[in-house]
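Enquirer: Okay, predicted coordinates and the sequence, questions at the end:
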Amino acid sequence: MTNLKPVAAQKAEPGGSSPLAAYPLLRSLALYRTIPVLFTATFALFCVIHLSLALQQWLVGRALDAVNSGKAATRLADGTIDFSVAWHWTALLVGLAAGRGVLQYISGMCSIRASQALLSTLRERILVQVQTLHLGYHWQHGMGEMITRTTRDADKLRDALVAFWRQTVETALVVTAAMGLLFWYDPLLGLVPFLLTLLGFWIFVRQTDTLVVLDRNVSDAYDQVNQDLSEGIGGVRVIKSFRLEQGRIRKFRGHVGFFLDQSRHALAWCSSRIPIPQAVVALGHVWIMGYGAHLVAAGKLGVGELVSALLIATTLVFRVETVGRVMRIFADARASAARIWDLLDQQPAIVGGSEALPEGALGFRLDAVRLLAPGGETAILDDCSMILEPGRIVALVGATGSGKSSLAALLPRLADVSGGAVSIGSEAIGWHDVRGLDLSGLRRRVHVVPQDIFLFSDTLAANLRAAAPEADDSALVEALRLAGAGELLERLPDGLETRIGDRGVTLSGGQRQRLCLARALLAAPDILVLDDATSALDAVTERTVLRNIRALRAAHGGPMTVLLITSKLSSVLLADRSAVLANGRIAAAGRHEDLLLDPLYRDLLGIDRAAA
């Protein structure tokens, strides 16, 4: 038997060991590696567009100087006016503006394509990670939190990655070009606006930490809204059955109100703080106007150059205003990026091995299995041992909360033992510890039909083919017949192509159970665990289904092994043997007739002593 250390006992290495772990927004920039061509093209376009801005403003100053000096339009000897210079400057400025406009359109389209590509990549990674993580992580984190990270947080991070161009590339290029032109006119003319711009950016940076805290508060409040909404939709039957509508509405209204309060607080803080850096940078206008007028009077600066300098100062103010909006996006995205990377950095607690199960009929064996509840304090199973030989049907009974479903989850490694071992195989082909087996191969051959029935909001055929994507229609019909759902197919308006609604809401409980059974039988697993999966079936249908299962051969040629977790006497009577789970271990096992002497067994099945 393979002796492996339980994966659950291994200490997961935090994904935050990366040098950039403390900077989740910077880590996110690595996503641009997925679109290298688009990234390079967009970067080049931004460089050309914003470096040409200084050229455009310099040409405006030169054109104004030509007008001021009378060179733009000259009177000829015959009395006519020569506008050739004026037309020259006009054509040059219009051509440059038109060229920049075309490039801005192209860069905008590239930026949009890049943003959508980044968002698709990000959401795909989140979905893959969510599907990879063990069930314990999903139990600890609600559906609302997962939805928030996939939607709102991903959108905010996408916006920040796109705004990255306007924050780092555009701003750096615009400030460099503008300051370079001012310093070229006169070093002192550019020094004061430069210092004021640095001061404005420093104030923005100082405000970022507060913005991050505010956005985290808003995100947490939004999680509550999403969680409450998910529960309200998923539990609509319970809500209606117990007439809880008004209470749920009040609770949801409270969560929405708290979210709005947090959003208003964040918005009010931003509205009162963000304009401060803009006012600081705008003081550069005063300096350029005063000192620039002095230079014009001294003949060191032309009027057109002064106008150009003022245009540059206006550009800086608008740039800082844009930076203010983008900084808030960045602050929001820092919190969102941290939440996303916290999810993406989670190490799967269950990792498959490389061993493949040999061909042949399979059973399973539990050797002194110990399983702890989430948190690692209470033992669900303790020193639990059991053997189920291939081809047998064994009924497992136990009190509510005794750990029957937890035991079932160990076989396909939906959960891992804290001690002992779970093995798959037989005496003929040997026993193989599930921790050394390839997960995909293991779960193809060991299938659990859980007590919480789930059907996708899709067609009947698509739900069945989840177990066997290549199955043809005749195989689907046969699986429905084996599960006692043949007449259901005849009642559906569009047959196999009938859409069955969200989680099978259009079907009864018994119909949903039979469809889930049909889906499991279509996969023809070697080991089938029915975790209270026949509770909604009547005795006749249940007997028919179990008889069909007993006659069914597994995909690998051997008889199908069935663990029937149940509390129904009618189900137990159809099994070869029975086992009793109590106090975390198998307390008794044997034929039904022999176990009737056990008072616990009789109590669990509701059999009085006289009847026994």
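Expert: Cool, got the structure.

Enquirer: can we go C-alpha only for contacts and neighbour counts from here?
Expert: Fine.

Enquirer: And the strands in this protein?
Expert: Taking DSSP state E as the criterion, the chain carries its strands at 74-75, 81-82, 363-372, 379-388, 393-398, 419-426, 430-433, 446-449, 527-531, 561-565, 577-582, 585-590.

Enquirer: would you turn those into a markdown table with distance to residue 612?
Expert: A markdown table is the format used below for those (distance: least, CA to CA, whole Å):
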| stretch | distance to residue 612 |
| --- | --- |
| strand 74-75 | 122 |
| strand 81-82 | 121 |
| strand 363-372 | 30 |
| strand 379-388 | 26 |
| strand 393-398 | 17 |
| strand 419-426 | 34 |
| strand 430-433 | 38 |
| strand 446-449 | 31 |
| strand 527-531 | 26 |
| strand 561-565 | 22 |
| strand 577-582 | 16 |
| strand 585-590 | 16 |
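
Enquirer: Please compare the first structure with the one that follows:
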Amino acid sequence: MIRQYRTELPAKHRQDWQTVRLLLPYLWAFRGRIGLALLFMVAAKLANIGVPLALKAIIDDLDSSHLPETVMTLPLALLVTYGSLRLATSLFNELRSIVFAVASQSVIRVVSLKVFEHLQQLSIRFHLNRKVGGVARDMERGTRSIGQMLRMLIFSIVPTLFEILTVTGILLYQYRPAFALITLTAMLCYFALTYAVMNWRLKFRIRMNEMESMASTSAMDSLINFETVKYFGNEANELHRYHHYLRQWETAAVKSQWSLALLNIGQGIIIAIGLTWILILAAQGVVQGELSLGDFVLINGFMIQLYIPLNFLGSVFRELSHSMTDMERMFELLDEEPEIKDAEDAIDLPAGPASVRFEQVSFHYQAERPILQNISFEIPIGHTLAIVGHSGSGKSTLPRLLFRFYDTSAGTIKISGHDIRTLRLHSLRRSIGIVPQDTVLFNDSIEYNIRYGRPTASPEEIIAAAKDAHLDEFIEQLPEGYQTIVGERGLKVSGGERQRIAIARTLLKNPAILVMDEATSSLDSRTERGIQGALQQVTSKHTSLIIAHRLSTIVDADLILVLDHGQIIEQGRHQDLLEQGGVYAELWKIQHRKESGKNEQ
């Protein structure tokens, strides 16, 4: 059984130059350092090209000198020049590395922050449709590939191209055109072959990326659901699923490798033919007296300086192609438009107490499956409204609409008279606090998770919030107290303790509007009774929306709505609904009998 994951983004393959163009604004911000690195690169290459020229002069001078004093003066100066050029080459290369490192790492940091910020702004629908492991892998590969691409451009491709043009110009100026023509022809054949084969091999890299993301997602999903795997004894199935993606990755990787071998063979043939041809011409020139021995050494030195980098340039182009593919997937994340975003004329929600109003609100995830239909209600400032209903009635969709994770399909939601679509998202969500049904905590300390409600809170305020949530006694029993790590998703603490941390976090936020989405569903009756007084005290100070599982927690609500299949079928206060003898009364009887049975036991 293989579960399919949608980790890949829509296929919108762009040309490499388009990918680089997207990176240019980030590079432009550090143009000074990048420009300085390029200057050091040019200086290093000029010094490197000067080495064979100095060696030619030394050999020619030694070959033509007969007087001892001449040998001790001119060649000595040339030898010092030769050594100085070698030193200058190394020095300028290292200066280039130092200057470029700062620019490269800064670009990676800025792009990483940009992508992460964009992911935070994308709608909840995007994140529900994607697997975290795949998206994280695409982001990691993309940001890493930026550094690789910049290093290859600054340290390999640009220097090699500069050296090719400079050497070709020197050959054309000093010697017969045939030397420059052969050099250029060999280079053009080399680059044409490399470009053609790299484009052909690109599909293998894309497939490798897809399968690597699938494998990463599969492993992460299995480890996150570790207990579920153990409950059902499905370790073998998880291993088979992971192996399935690894095998497909392996197949693509093997094809990529043998296609690379073919490319290397072709490149080697071109280099060998070009180098041999030029050296034959140079040797003929020496024999015929057209060239000196120093000229032969110079031409040979130039060819070695050109062709040795070309041996590595093939792998550089391969890695550059891979980097472009990885960067493209990362930039496709930036192409995703946020489904929910601020209007151009959005305003901040005024601070202070707030009312909530739903006006004929309807919502659906899919057009053929409505979740809410014509929901209307109002929660005045300081009042409490409770929502009850069977599972799947649409109760938990209401907070998502209130937070504007989704926009309504029809109707309007207003806070203090303002349509929430006219409010800035940060301002809107800052004014609402929620204790969700399923609390997920950060893999950090209890203090960090409580402080998350208001990062600027003092230690005293954190302790006060923990006491209000009846969490302080539990924390005091822990050896590390508030610094206790709660584990991945908070799994090191019980469900009830996670819920109390969530309550403390929301109390610390102190929002104008409080949402309790079955906030006590994970608590035992004793713990629930212990914090019920605190919850009632808190809700009395806020405009509160309570989605209730246990009806005993909402008997004091100002208004209770009963939902069924996305519609309000009953509404009123607790006693009124009991007297009506409808769905609410039936739910109350069922829960009352269960509670009575537990008490008798």
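Expert: Good, I have the coordinates. Computed from a predicted structure; not experimentally measured.

Enquirer: still on that earlier bit, would you turn the strands of the first structure into JSON lines with mean neighbour count and distance to residue 513 of the first structure?
Expert: Formatted as JSON lines, the strands of the first structure follow (neighbours: other CA atoms under 10 Å; distance: least, CA to CA, whole Å):
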{"stretch": "strand 74-75", "mean neighbour count": "14", "distance to residue 513 of the first structure": "93"}
{"stretch": "strand 81-82", "mean neighbour count": "12", "distance to residue 513 of the first structure": "91"}
{"stretch": "strand 363-372", "mean neighbour count": "21", "distance to residue 513 of the first structure": "24"}
{"stretch": "strand 379-388", "mean neighbour count": "19", "distance to residue 513 of the first structure": "25"}
{"stretch": "strand 393-398", "mean neighbour count": "25", "distance to residue 513 of the first structure": "18"}
{"stretch": "strand 419-426", "mean neighbour count": "22", "distance to residue 513 of the first structure": "27"}
{"stretch": "strand 430-433", "mean neighbour count": "19", "distance to residue 513 of the first structure": "31"}
{"stretch": "strand 446-449", "mean neighbour count": "23", "distance to residue 513 of the first structure": "9"}
{"stretch": "strand 527-531", "mean neighbour count": "26", "distance to residue 513 of the first structure": "11"}
{"stretch": "strand 561-565", "mean neighbour count": "26", "distance to residue 513 of the first structure": "14"}
{"stretch": "strand 577-582", "mean neighbour count": "22", "distance to residue 513 of the first structure": "23"}
{"stretch": "strand 585-590", "mean neighbour count": "17", "distance to residue 513 of the first structure": "27"}
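
Enquirer: Between those, which one is closest to residue 303 of the first structure.
Expert: strand 74-75 (19.5 Å; CA to CA).

Enquirer: which strands and helices sit next to that closest one?
Expert: In terms of contacts (3 or more CA pairs under 8 Å, 6 or more residues apart in numbering; DSSP states H and E), strand 74-75 of the first structure is packed against strand 81-82.

Enquirer: Now do the strand it packs on: which elements does it pack against?
Expert: strand 74-75.

Enquirer: if I pick residue 302 of the second structure, what's in contact with it?
Expert: Residue 302 of the second structure makes contact with 49, 52, 167, according to CA atoms under 8 Å, 6 or more residues apart in numbering.

Enquirer: List just the one of the strands of the first structure that sits closest to residue 320 of the first structure.
Expert: That would be strand 74-75 among the strands of the first structure, by CA to CA, at 41.4 Å.

Enquirer: sorry, back to before: would CSV of the contacts of residue 302 of the second structure with neighbour count and distance to residue 15 of the second structure be doable?
Expert: Putting the contacts of residue 302 of the second structure into CSV (neighbours: other CA atoms under 10 Å; distance: CA to CA, whole Å) gives the following:
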residue, neighbour count, distance to residue 15 of the second structure
49, 22, 34
52, 22, 39
167, 21, 31
